[in-house]
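Novice: Model the structure of this input:
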Amino acid sequence: MLYAIIQSDDTWVLWAFLAWWAAVSIYLEQKYEWASKISGAIIALVGAMLLANFNVIPTDSPVYDTVWSYVVPLAIPLLLFQSSILKIWNESGRLLLMFLISAIGTVVGSIVGFFLLKDLIPGLDKVTAMMTGSYIGGSVNLAALSARFETPGELVSSAVVADNLMMALYFLVLILIPTLNFFRKKFKTPHIDEVESMSDHGSENLAASYWNGKEISLKDIGLAVGTAFVLVAISFKLAAFFARIIPSGEDAPFFLHALHGILGDNYLMLTTITLLAVTMFSRYFESIKGSHEIGTYLIYIFFVVIGVPASLPIILQNAPLLLVLVFIMVALNMIISFVLGKVFKFNLEEVILASNANIGGPTTAAAMAISKGWSKLVAPILIVGTLGYIIGNYIGAAIGYWFGMY
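Specialist: Predicted coordinates:
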């Protein structure tokens, strides 16, 4: 680990940076037109990336792990309090199909990358299997597949750093795409149009219009945060219970393995429990104001953390060719997603979120939907992206066994 001015165990200073930079990103987005166009998400991510690469903040810290373990799970239910399960069902079908199309791009990228680089990187079959699973279902699959194929630790570490940098850069590209006229002309953009129609097109920018002031009381804050904690606690306990009682080893039948992946996954269980609770007690959840704002601020802290591990010096020191591998995989995922998305007449927002959910997982895709104001797509992409954990695990394993023959 490279030396940083702020050390990884300087907890309060790191938390101050995360909370403050998230707030500054939101302020700039709503204050200045230029910041609104590039979005607060990019400001949050790029700022953290620059400070990490200039060794101001560390690239790894227990503080960042806390954001993944606690902040993100709390944000998810807060952002689903106003969700209609019927609308989510109607939207999820299209997103699932687009997600599967995007996954084809990942597989094509892994095949091309492997056969181009297999003579240059020892153990590439194991790394490609890991990255295939990761670029269909997220980092959960990367950890599972690295254990399955007993990938050497130093190779895993280098691949993770390369993955973090590429994911952060691609995340920036996906956020910028809706602002480009080329893509706006080629695809339908109903959710973007809806957000823009909510603006008065006056001196106030789109972000400020979308997040205009609302009446909120101490009771609202208490109920919103308290309910979110309860939902997370119940969901994670249930997921842990099912993960414990349902077999998932290599000898387990496919059905049980899949059931373990669905019922034993924290985020899928959290999304399911929240949606059931919102549907059954709709009047209670609709009466709570401010949950969307609180959840979004927590997601902006998550944006900051995404940019932190992308350390270019570490990649250049350890394994620059792994950066080439992940670039090939991400580039082909993007090309195939957008080309086939256009052929099958998907909306631009659906293509962007499906590709994001493949490369970054459901949390980054949901975060992007939130930052852009595509509120109707937040829950669907969380559901579809979380199901990718199961799909990616099997496809990554198949790729690993195939490439291992070479």
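Novice: can we go C-alpha only for contacts and neighbour counts from here?
Specialist: Noted.
Novice: The spatially closest residue to Leu312 that is not a sequence neighbour: what's it in contact with?
Specialist: The shortest distance from Leu312 to any non-neighbouring residue, by CA to CA, 6 or more residues apart in numbering, is to Asn53 (6.6 Å). Listed by CA atoms under 8 Å, 6 or more residues apart in numbering, the contact set of Asn53 reads 310-313.
Novice: Here is a second sequence; please produce its structure as well for comparison:
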Amino acid sequence: MLLTTILSVGFPFLALRLEKNDRLPSFFSAVVLCYAFGIIIGNLLPQLVHEQTAEQLAAVGMIIALPMLLFGANIKENWRLAGPGLLAYGLCAIAGLIGTALAAYYFQESQPDGWKVAGMLTGLYTGGTPNMQAIGIAVDAPGDYVVLLQASDIVGGGIYLLMLMTIIHPFLGRFLPSFSMDQIDKAEEASLEEANNGFRFLPTIISLGVGAAAAGLTYLLTGDIGKHTTLLILLLTTISLGLSFSPRISNLRGAYLQGEYFLLIFCVALGLMANFQKLLGEGLQLLAFSLVALISTILIHWLLAKIFKIDRDTVMISSTAALYGPVFIAQVTTAINNRRLLAPGIALSLLGLAIGNYLGIGVAYLAKWLLIQF
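Specialist: Predicted coordinates for the structure are as follows:
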């Protein structure tokens, strides 16, 4: 029990250090490293893992992480910053909804709970990994699904990220207009990078309060928190977004970085619970599902961008914001030599983090209903 806690809480610190190592490929993010570490320990040294403790750490990690990740969403400010990228991002979100729905329909026979996967992938393709993890909890998906989909995203998402930073820019130039420097009046250097001033108690205390409030409301409304995790996640998201309108909350120093750290605790704990034999048995099916959803999302996004005549740079940044979150915006803007889209890209990714849970949970239950009807 103690060792499981030490592994889950301690490794994220090392993962964040390794993430900054230039020798590692860019898709080896701290999230990927934490999942990989958890899976390796959980399968090679299962005697070190106390499964009940890992499960509790995963739940607590997500409940504490999500509010702190959302505190900086600042929807009003980010809406202004995003500018013309809002349309491109909206089209990417629509493409994600259609792409995941198509995958759920295509795999309905071989993946009977594909509606859960569709919802999780919708969250992944609109806000990133935190949304996928939260939606997985909300729809009561098996814990292995989060790890399997993350592994699948490393394959498909890693390839697409590499293409975004290499060949996609000239390719999109064949049928999309070039970026106009007059499109953005001023690119404010908004960034998620914060000085490493150590752990701050206030963001964590407020996040714990939000979690307690969401859990309390869920209990009052339903009488059972465990069976109504969807409501818990929605309340957690809504309360956090409401608080983000307060400058005192949205400007809390260290909130995002601490939220990321608790998210990594969730990743390690979930990896520790992953059964490798099950991964081998079900991994190929979910890999195929996620690849169909990803490729469909990308192609539909490009088609919509062509119809609405959106420039290639904005399309690429909106796609990066939706599929990868804020951490890779700087890499792609540097690769396409357009730093003016850095601030709007980060703004879009934060908006995606804010709406991803609503979209993902909505798509999951809509897909469930449609699959029953048809």
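Novice: Quantify their similarity with the TM-score.
Specialist: After superposition, the two chains reach a TM-score of 0.68 (TM-score structural alignment, normalised by the length of structure 2), with 319 aligned residues with a CA RMSD of 4.1 Å.
Novice: ok, back up a step: got a PyMOL select line for the buried ones in the contacts of Asn53 of structure 1?
Specialist: Remark: buried members of the contacts of Asn53 of structure 1, expressed as a PyMOL selection using 16 or more other CA atoms under 10 Å:
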select buried, resi 310+311+312
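Novice: still on that earlier bit, would you mind measuring from the residue nearest to Leu312 of structure 1 to Leu387 of structure 1?
Specialist: Applying CA to CA, to the nearest Å, the value for Asn53 of structure 1 to Leu387 of structure 1 is 34 Å.
Novice: same check, this time on Lys87 of structure 1
Specialist: Separation of Lys87 of structure 1 from Leu387 of structure 1 (CA to CA): 18 Å.
Novice: before we move on, what about Trp211 of structure 1?
Specialist: As judged by CA to CA, Trp211 of structure 1 and Leu387 of structure 1 stand 31 Å apart.
Novice: Who has more neighbours out of these two?
Specialist: A direct count of neighbours by other CA atoms under 10 Å for Trp211 of structure 1 and Leu387 places Leu387 higher, at 22 against 12.
Novice: can you pull the contacts of the more buried one?
Specialist: By CA under 8 Å, 6+ apart, Leu387 of structure 1 lies in contact with 137, 262, 268.
Novice: Gly392 is in contact with the first one, correct?
Specialist: Yes. Counting by CA atoms under 8 Å, Gly392 is a contact partner of Gly137 of structure 1 at 4.9 Å.
Novice: So which residues of the stretch 101-250 of structure 2 form helices?
Specialist: Ranges of helices in the stretch 101-250 of structure 2, per DSSP state H, counting those that start in this stretch, are 114-126, 129-138, 143-164, 168-172, 201-222, 229-244, 247-250.
Novice: distance of the residue nearest the centre of structure 1 from Ile273 of structure 1?
Specialist: Geometric centre of structure 1, nearest residue: Thr364, 1.8 Å, by CA atoms, centre = their mean. From Thr364 of structure 1 across to Ile273 of structure 1, the span is 20 Å (CA to CA).
Novice: just Lys345 of structure 1 next, same as before
Specialist: 32 Å.
Novice: Comparing the two, which shows the higher neighbour count?
Specialist: Set Lys345 of structure 1 next to Ile273 and count neighbours by other CA under 10 Å: Ile273 wins out with 18 against 13.
Novice: Who are the contact partners of the more buried one?
Specialist: Contacts of Ile273 of structure 1 by CA under 8 Å, 6+ apart are 231, 235.
Novice: repeat that with 7 Å
Specialist: By CA atoms under 7 Å, 6 or more residues apart in numbering, the contact set of Ile273 of structure 1 is Ser235.
Novice: what residue of structure 2 matches up with it?
Specialist: Aligned by TM-score structural alignment, Ile273 of structure 1 pairs with Ile239 of structure 2.
Novice: before we move on, the earlier item: for the residue nearest to the centre of structure 1, give its distance to Leu14 of structure 1.
Specialist: Counting by CA to CA, the gap from Thr364 of structure 1 to Leu14 of structure 1 is 21 Å.
Novice: Of the contacts of Leu387 of structure 1, just say which sits nearest to Ala354 of structure 1.
Specialist: Among these, Gly137 lies closest to Ala354 of structure 1 (CA to CA), at 11.0 Å.
Novice: tell me the contacts of that closest one?
Specialist: 358, 361, 385-386, 388-389, 392.
Novice: Name the member of those residues with the most neighbours.
Specialist: Neighbour tally across those (other CA under 10 Å): the maximum, 34 neighbours, falls on Gly385.
Novice: SS state for the aligned residue in structure 2 for that residue?
Specialist: Counting by TM-score structural alignment, Gly385 of structure 1 lines up with Gly356 in structure 2. Using DSSP: H, G, I helix; E, B strand; the rest coil, the structure places Gly356 of structure 2 in helix.
Novice: I'd say Gly356 of structure 2 and Asn131 touch.
Specialist: Yes. Under the criterion of CA atoms under 7 Å, Gly356 of structure 2 makes contact with Asn131 at 5.8 Å.
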